[in-house]
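Peer 1: have a look at this prediction, sequence included:
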Amino acid sequence: MRTEKNRIITIANQKGGVGKTTTAINLATALAAIGEKVLIIDLDPQGNASTGLGIDRRNRVHSSYDVLIGASTVGETAVQTAVPNLFIIPSTMDLLGLEMEIASQPDRVFRLKRSLQGAEAQAFSYILVDCPPSFNLLTMNAMAAAHSVLVPLQCEFFALEGLSQLLETVDQVRRTVNPTLDIQGIVLTMFDSRNNLAQQVVSDVRTHLGDKVYHTLIPRNVRVSEAPSYGKPAILYDLKCAGSQAYLQLASEVIQRERQRKAA
């Protein structure tokens, strides 16, 4: 039986360049800013979430790879970021070889879930898992461990096609390894109000998925794009920019949905 002490949210989209890592970093920062204790688990071998939070590759003594192979615990691996209340389990390129290492193991899909069942993980209100832009064993581990999936969706022509593939993947995981997995919500990213196509994508996604789509639209924003090169979330880099304000609004929506879910 699942514990409700924390909420594990996997942030996933098999398509790259949709704002997945940016969403993970800034949503986590916004949640931490309002007093939640938050952990990001970087499961992408590229390690962009780790870099974007200022964790130098030379300082990643332990990583998500070590957690998945059982070499270190969540508490031993989690690193305090420059944001109060926000911790990260960083990624290293070692993750690239993980699938081959554990492919024959019967528990290969449940490595992350098992590591998050201890008291160290329960100390966090929210755990956000940043996945690679593909459906592989890392993403399967993330979905098997999660309560729900949050999907960043870029406002572009092929958005709905990619979304349908992802929803099928979630259904597959639900049928096979995690029957309680749910869609936390769809967040529309890189929105440009001057672009008629973007407006049409928003309309189409809302028509198809209704209240699963967050009200908040994450705009295209130069300051949000610049922030990772300084090793900072946009909310620290420029709190007043439109992108930062949008992620604060998204955090409010996420918390509101959690309150409604618990009250139901």
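Peer 2: Alright, I've got the coordinates. All values reported here derive from a predicted model rather than from experimental measurement.

Peer 1: could you use CA atoms for every contact and neighbour count after this?
Peer 2: Will do.

Peer 1: how about the strands in the stretch 101-250 of the chain?
Peer 2: Using DSSP state E, counting those that start in this stretch, the strands of the stretch 101-250 of the chain run over 126-130, 148-154, 182-191, 213-219.

Peer 1: need these in a markdown table (columns: mean neighbour count).
Peer 2: Converted to a markdown table, the strands of the stretch 101-250 of the chain look like this (neighbours: other Cα atoms under 10 Å):
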| stretch | mean neighbour count |
| --- | --- |
| strand 126-130 | 26 |
| strand 148-154 | 25 |
| strand 182-191 | 21 |
| strand 213-219 | 20 |
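
Peer 1: of all the ones you listed, which one is nearest Ala142?
Peer 2: Closest approach to Ala142 among these (Cα to Cα): strand 126-130, 6.5 Å.

Peer 1: and that closest one, what other elements does it pack with?
Peer 2: strand 7-11, helix 20-33, strand 38-42 (3 or more Cα pairs under 8 Å, 6 or more residues apart in numbering; DSSP states H and E).

Peer 1: give me the contact list for it.
Peer 2: 6-12, 20-21, 24, 28, 36-44, 49, 142 (Cα atoms under 8 Å, 6 or more residues apart in numbering).

Peer 1: now the helices and strands packed on strand 126-130 as CSV including distance to Val222 and mean neighbour count?
Peer 2: Formatted as CSV, the helices and strands packed on strand 126-130 follow (distance: least, Cα to Cα, whole Å; neighbours: other Cα atoms under 10 Å):
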stretch, distance to Val222, mean neighbour count
strand 7-11, 22, 24
helix 20-33, 13, 25
strand 38-42, 24, 26
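
Peer 1: alongside the first one, take a look at this:
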Amino acid sequence: MGKVISVANQKGGVGKTTTSVNLSASLVYYGKKVLLVDFDAQGSATTSLGINRSTLNGNLYDALMGEMDITDVILEVPIQGRKEVLHVIPATIDLAGIDYKLLEKENHEYVFDQLVKKVKDNYDYVIIDCAPALGLTTLNALYASDSVLIPIQCQFLAIDGLTQLLNTVRVVQKNLKVNKRELTIEGVLLTMLDKRTKAGWAIVNEIKEYFQEGVFKTFITSNVAAQVAPTYGIPILTYAPKSPAAVLYKSLAKELIDNNEKRQSIR
């Protein structure tokens, strides 16, 4: 059974989409079967992978509205040096008004959960790139997830505003227990670290003190290649496979895989 992981933070500009895209590609690099879901109306994950939104025959909105089967909106994206492909559910601007549409549906927090149940067994990991908000789309993602990965930028007031996200996660955790399900914190990922500044390292220490063992050992430094790769519509592993950013995202993927294998062995 595939593990569903939401990449979420209501604060924009924390490297959420960059993480979703490059973590997914790196998991494929390690031979994992991966589905990346773009759950953001901006469609940044979609365009970062070179998918032309204007020519799509179907997208996440169509699946959520019941107009298309979820299997019919999944696309394949090749990953450099791998025979395996990354599977992607793209997003378009149609998602901008999806919250109101979902409210009309029964059990509206679980609409996506019902969809992803149809396909998650085909994958090792399902990665959801959530919108930078705590609306009904993000709730749908969380209710469908087994865990949530929280990217936090290494900048002043990085932790500010996380209380609301953590409170939302606690509400989902409480409600899922009723259905004998669980939502855990996959980990906190430190992003955009400028290793040259004392301020950056001070924030690293602050976040580690706050989240303790919940922080990934891998942290993502500021890197030009990671910023440029989306303009070419390819992940960093394809654009600059030997760059520091590519090495770091592969390290993150390996850490995530190892953590999950360790948890499974303990059960």
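Peer 2: Ah, there it is. Every value quoted in this text rests on a predicted model; they were computed, and no experiment measured them.

Peer 1: want to throw the strands of the stretch 101-250 of structure 1 into a markdown table with distance to Ile69 of structure 1?
Peer 2: Below are the strands of the stretch 101-250 of structure 1 laid out as a markdown table (distance: least, Cα to Cα, whole Å):
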| stretch | distance to Ile69 of structure 1 |
| --- | --- |
| strand 126-130 | 17 |
| strand 148-154 | 23 |
| strand 182-191 | 26 |
| strand 213-219 | 35 |
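
Peer 1: distance to Ser148 of structure 1 added to the helices and strands packed on strand 126-130 of structure 1, as TSV?
Peer 2: Output for these, formatted as TSV (distance: least, Cα to Cα, whole Å):
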stretch	distance to Ser148 of structure 1
strand 7-11	5
helix 20-33	14
strand 38-42	15
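
Peer 1: and of these, who's closest to Val149 of structure 1?
Peer 2: Nearest of those (Cα to Cα): strand 7-11, 4.7 Å.

Peer 1: which residues of structure 2 does the closest one align to?
Peer 2: Under TM-score structural alignment, the counterpart of strand 7-11 of structure 1 in structure 2 spans residues 3-7.

Peer 1: average distance between the matching stretch and structure 1?
Peer 2: Once fitted to structure 1, stretch 3-7 of structure 2 is off its aligned match by 0.3 Å on average (mean Cα distance after the TM-score superposition for structure 1).

Peer 1: which residues outside that stretch are in contact with it?
Peer 2: Contacts for stretch 3-7 of structure 2 (Cα under 8 Å, 6+ apart): 16, 19-20, 120, 123-130, 141-142, 144-151, 186.

Peer 1: and for stretch 87-94 of structure 2?
Peer 2: So stretch 87-94 of structure 2 is in contact with 34-43, 45-46, 51, 53, 59-61, 73-77, going by Cα under 8 Å, 6+ apart.

Peer 1: check the offset of that stretch from the chain's centre.
Peer 2: 13 Å (Cα atoms, centre = their mean, to the nearest Å).

Peer 1: end to end, how far does that stretch reach?
Peer 2: End-to-end distance for stretch 87-94 of structure 2: 21 Å, by Cα to Cα, to the nearest Å.

Peer 1: report the buried residues of that stretch.
Peer 2: Neighbour-count burial for stretch 87-94 of structure 2, counted by 16 or more other Cα atoms under 10 Å, picks out 87-92.

Peer 1: ok, stretch 127-143 of structure 2 next?
Peer 2: Result for stretch 127-143 of structure 2 [16+ other Cα under 10 Å]: buried residues 127-134, 136-143.

Peer 1: out of the residues you listed, which is nearest to Val116 of structure 2?
Peer 2: Nearest to Val116 of structure 2 among the buried residues of stretch 127-143 of structure 2 is Ala141, at 9.7 Å by Cα to Cα.

Peer 1: export the buried residues of stretch 87-94 of structure 2 to a markdown table and tack on distance to His108 of structure 2 and secondary structure?
Peer 2: Listed next are the buried residues of stretch 87-94 of structure 2 as a markdown table, based on distance: Cα to Cα, whole Å; DSSP: H, G, I helix; E, B strand; the rest coil:
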| residue | distance to His108 of structure 2 | secondary structure |
| --- | --- | --- |
| His87 | 25 | strand |
| Val88 | 23 | strand |
| Ile89 | 20 | strand |
| Pro90 | 21 | coil |
| Ala91 | 19 | coil |
| Thr92 | 20 | coil |
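
Peer 1: the helices in the stretch 101-250 of structure 2, which residues?
Peer 2: 111-116, 136-144, 162-178, 198-211, 224-228, 236-239, 244-266 (DSSP state H, counting those that start in this stretch).
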